[in-house]
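Asks: Following is a predicted model, sequence given first.
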Amino acid sequence: MAISHVTDQTFSTETNEGLVLVDFWAPWCGPCKMIAPVLEELDAEMSDSVKITKIDVDDNPETAGKFGVMSIPTLLLFKDGEVVDKVVGFQPKEALAELVKKHA
């Protein structure tokens, strides 16, 4: 399953069911570029237990503001539409896998 990109308009629909890891990012952000391949690997390995999405904070400021995203990358983990965990900054794949497993 490929990582999907969501917008302010599609955000609630994409995060309301199951376990969803959302990457708040921007194209100019260095650490965001570093975490992108990590998320791709995580998606390849764990797509049966978590859906991974990305939202560009520059193009979708409403959602970023709603969740108080001040630094990027910020990763929010949703379970059935509710935020259950949050990490800010680059994270290694193992740490993200543990985060997902904790809530699966």
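Replies: Yes, it's here. The structure displayed is predicted, hence computed values, not measured ones.
Asks: can we go C-alpha only for contacts and neighbour counts from here?
Replies: OK.
Asks: and Ser71, how many neighbours?
Replies: The local packing of Ser71 (other C-alpha atoms under 10 Å) involves 12 other residues.
Asks: How much space separates the residue lying closest to it once chain neighbours are set aside from Ala44?
Replies: Nearest non-adjacent residue to Ser71, counting by C-alpha to C-alpha, 6 or more residues apart in numbering: Val88, 7.0 Å away. Using C-alpha to C-alpha, to the nearest Å, we find Val88 at a distance of 22 Å from Ala44.
Asks: try this one side by side with the last:
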Amino acid sequence: MIVADDENFEAILDAADSPVLVYFWATWCGPCRVLGPTLEQLEGDVAGAFTVVKVNADDSPRIAAAFTVMAVPTMKLVVDGHTVRTIVGSKPRAALETELASVLVA
């Protein structure tokens, strides 16, 4: 999982050679604390399928606004510079795998 902020976010997206799952979170968000480790495990288990980029929505409001993040946790799957899937809220790993697989396999 890569940690991004206003300074490095664009460079990270530009350098990505696989889809990027942008994970918006906040330190005060309980569901975010549960979801973060799940995303790390999932990313490791499907190595190369996608990269998780973690963005603190409070510390990087410009990025959150650009992606129209209204609540945390929110995940945006970006493929070739375009958001192809938005997932709002914490979900069990199986549900995340299903949602991501439908886009990543297509």
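Replies: It's in. From a predicted model like this one, the values you see are computed outputs, not experimental measurements.
Asks: sorry, back to before: ok, now how distant is the residue nearest to Ser71 of structure 1 from Thr13 of structure 1?
Replies: 23 Å.
Asks: Please say which of the two ends up with more neighbours.
Replies: Val88 (15 against 10).
Asks: Mean distance between the helix ranked longest in structure 2 and structure 1 after superposition?
Replies: Taking DSSP state H as the criterion, structure 2 has its longest helix at helix 30-45. Overlaying structure 1 shows helix 30-45 of structure 2 at a mean distance of 0.8 Å from the equivalent residues (mean C-alpha distance after the TM-score superposition for structure 1).
Asks: who touches that helix?
Replies: By C-alpha atoms under 8 Å, 6 or more residues apart in numbering, the residues outside helix 30-45 of structure 2 that reach it are 1, 25-27, 49-52, 72-73, 89-91, 93, 97.
Asks: and what of stretch 8-23 of structure 1?
Replies: Where contact means C-alpha under 8 Å, 6+ apart, the residues beyond stretch 8-23 of structure 1 that reach it are 6, 49-55, 60-63, 73-82, 103-104.
Asks: can you tell me the helix or strand for Lys65 of structure 1?
Replies: For residue 65 of structure 1 the amino acid is Gly, not Lys. Assessed by DSSP states H and E, Gly65 of structure 1 sits inside helix 61-66.
Asks: what's the spacing between the nearest residue to Asp80 of structure 2 once chain neighbours are set aside and Glu97 of structure 2?
Replies: Counting by C-alpha to C-alpha, 6+ apart, Pro19 is the residue found nearest to Asp80 of structure 2 once chain neighbours are left out, at 7.2 Å. Pro19 of structure 2 sits 14 Å away from Glu97 of structure 2, going by C-alpha to C-alpha.
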